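Enquirer: Sequence first, predicted coordinates after that:
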Amino acid sequence: MSTLPLKAGTKLVLASHNKGKLAEFSTLLADFGITVLSAGDLDLPEPEETETTFAGNAALKALAAAKATGLPALADDSGLCVSALGGAPGIYSARWAGPDKDFPAAMTRIQEGIGQDERDAWFTCVLCLAFPDGTSYSFAGRVDGQITWPPRGDKGHGYDPIFTPEGEKRTFAEMDEAEKNAISHRARAFALFQKECLA
C-alpha cells in the first residue's frame, strides 16, 4: 500500500550501504517515530546505478529496495557538482573515490582540475520514497558554495572538507552534525519530503 503520510511505527528501508547516511537519516526520522533499516543490514545488493540523473538513480535504488523487502524505501542520490568541471563529478561523485572510497584522492582530482578563480560548486540531493507497488515520489535539494583548498575539518563525510556553503566561512566538515543538517542539500530535500510524506 502506497499510503501517505508515513505513520509513527513505520519501518522504512534506507536504500544505502553508507553508514554516514544511515546515521544522518536515522537522526532525521527519529522524531517522527519511524524506524530506519539499512540495505546493508538487510543484505540487499546494491543495484547498478545506470541512470544519467540524480532523480533517476534515486528512484532506481528506492524501487529495488521496496520490491525486495515489501517495505517502503527511501533512497538518496547526491553529489558534488563543480562549475569549472562542467558539473562533474555529479552523479559519479562516489565513483570518483573508487572502490576503496578514497575521497582524499577524489578531492585532489577536483583541485587539480579547476583554476584558482573558478571555485563555484553545489551539492545536489534527490530523495525518492518508493513503495512495493511501484509508486514513488521524488524531492530535490541544492546548496551552493565554493571549493575550498586545502581540505578543512574532520566531521561529515565524502567531499565535505572542500565545500564551503554560501554565507559560511567553514566547510561542511568543520560544522557539527546539527549545523550541517540544518542547511545541507539533503536537509533541503528532506524538508520537502517531510512536508509531503510525514505525519
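Expert: Yep, it's here.

Enquirer: going forward, measure contacts between C-alpha atoms and count neighbours the same way
Expert: Will do.

Enquirer: How are the helices of this protein distributed by residue range?
Expert: With DSSP state H as the criterion, the chain has helices at 19-30, 54-69, 93-96, 103-113, 177-183, 185-197.

Enquirer: Remind me what the longest one packs against, helices and strands.
Expert: Looking back up the chat, that one is helix 54-69. Judged by 3 or more Cα pairs under 8 Å, 6 or more residues apart in numbering; DSSP states H and E, helix 54-69 is in contact with strand 11-14, strand 73-82, strand 120-130, strand 136-147.

Enquirer: got the angle between it and strand 136-147?
Expert: Orientation of helix 54-69 against strand 136-147 (axes from the mean of the first three to the mean of the last three Cα atoms, to 10 degrees) gives an angle of 130 degrees.

Enquirer: buried residues in helix 54-69?
Expert: 54-67, 69 (16 or more other Cα atoms under 10 Å).

Enquirer: Other residues contacting it?
Expert: 13-15, 39, 44, 46-47, 49-51, 71-78, 91, 125-134, 136, 138, 140 (Cα atoms under 8 Å, 6 or more residues apart in numbering).

Enquirer: The fifth one now?
Expert: Helix 177-183 is contacted by residues 143, 155-156, 172, 187 when judged by Cα under 8 Å, 6+ apart.

Enquirer: want to compare, so here's the second one:
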Amino acid sequence: MSNTIVIATNNQNKAREFKEMFDAKNITFKTLADFPEINKIDENGNSFEENATIKAKAVYEQTKLPVLADDSGLEVDALNGEPGIHSARYAGDHDDKANNIKLLKNLEGKDDRSARFVTCLVLLNHQKDKLVVYGTIEGEILDSPRGANGFGYDPLFFVKSKGKTLAEMSEHEKNEISHRGNAIKNLYDRFDEWWKD
C-alpha cells in the first residue's frame, strides 16, 4: 500500500481528474467509497485550508494512508468573499438552484461582478509536513444562468477569455482551465519532491 493515496471524496468525477493527471506516477488512488466505515466529517474550519486539513486528518486517522483532501468555493468581491467556504450550503445543503437565487439576490444593484473559484488541496502523510496548494479561476457573475453542463454556480460564472460560462463548456474544456484543474497542476509540479523526501 506504499504507493496508495486516499482521496477524501465520494465524488468519482473528482477522483478521475486526479487519476488522469497522475497516471504516469504509479500511484493507486482510493476514495471514501473504498472505506465505507468512515463517518461523515464535520468541516467546521474558517478557511478552505482548514476544512481540507480537517478532512485529511480525519481520513488519515482511520486509514493510516496518505490522504489528499480538497475544499473549494466561490468568492465574490462585492460580497466580501461570500459565499466562500459556505458555497455548497449558501442557501441550503447542496441546493444549487437555491444557492444561485440567493447569490443573484445579494448581488442586486452591485456593479462589481468579479469573482473567482478557489480550490485548496492538502496532501497529508504521517512522516512529513502537509503539502498545501491552491488553484483559482477568475470570472464574473452574470445576471442569469447560461448553459446546461456543470453544477453549482457554473451557469452564472462567466469566463471572459472563453466568452462563455463554465456551464457552457465541455467537461474537457472546463477541466483545462478550472480552479481544481489548476490546483491539481500545482500539486503535480511539487509532488515528486514532497513524495520522495
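Expert: Nice, I can see it. All of these numbers come straight from a predicted model, not from anything done at the bench.

Enquirer: still on that earlier bit, would you mind finding the most buried of the helices of the first structure?
Expert: helix 54-69 (a mean of 23; mean count of other Cα atoms under 10 Å).

Enquirer: Grab the most central residue of the first structure for me.
Expert: Ser78 (4.2 Å; Cα atoms, centre = their mean).

Enquirer: Matching that one against the second structure, which residue comes up?
Expert: By TM-score structural alignment, Ser78 of the first structure lines up with Ser72 in the second structure.

Enquirer: need the contact list for its match.
Expert: Neighbours of Ser72 of the second structure in contact, by Cα under 8 Å, 6+ apart: 48, 84-85, 117-120.

Enquirer: ok, 10 Å please
Expert: 47-49, 51-52, 84-88, 117-121, 134-136, 179-180 (Cα atoms under 10 Å, 6 or more residues apart in numbering).

Enquirer: what residue of the first structure takes the place of Glu173 of the second structure?
Expert: In the first structure, Glu173 of the second structure lands on Glu179 (TM-score structural alignment).

Enquirer: What's the separation between that match and Gly70 of the first structure?
Expert: 34 Å (Cα to Cα, to the nearest Å).

Enquirer: so who does the closest residue to Gly115 of the first structure other than its chain neighbours touch?
Expert: Nearest in space to Gly115 of the first structure, with sequence neighbours left out and distances taken as Cα to Cα, 6 or more residues apart in numbering, is Ala84 at 7.6 Å. Ala84 of the first structure makes contact with 110, 113-115, 117-121, according to Cα under 10 Å, 6+ apart.

Enquirer: Nearest to Thr27 of the first structure among those residues?
Expert: Thr27 of the first structure has its nearest neighbour among the contacts of Ala84 of the first structure in Ala121, at 26.8 Å by Cα to Cα.

Enquirer: My read is that the closest one contacts Tyr159, right?
Expert: No - using Cα atoms under 10 Å, Ala121 of the first structure makes no contact with Tyr159, being 11.4 Å away.

Enquirer: Quickly list what's touching both of these two.
Expert: In contact with both Ala121 of the first structure and Tyr159: 80, 147, using Cα under 10 Å, 6+ apart.

Enquirer: Per the alignment, name the residue of the second structure opposite Ala55 of the first structure.
Expert: In the second structure, Ala55 of the first structure lands on Glu49 (TM-score structural alignment).

Enquirer: any idea how far that match is from Arg113 of the second structure?
Expert: Glu49 of the second structure is 25 Å from Arg113 of the second structure, by Cα to Cα.

Enquirer: now do Asp154 of the second structure
Expert: Distance from Asp154 of the second structure to Arg113 of the second structure, by Cα to Cα: 14 Å.
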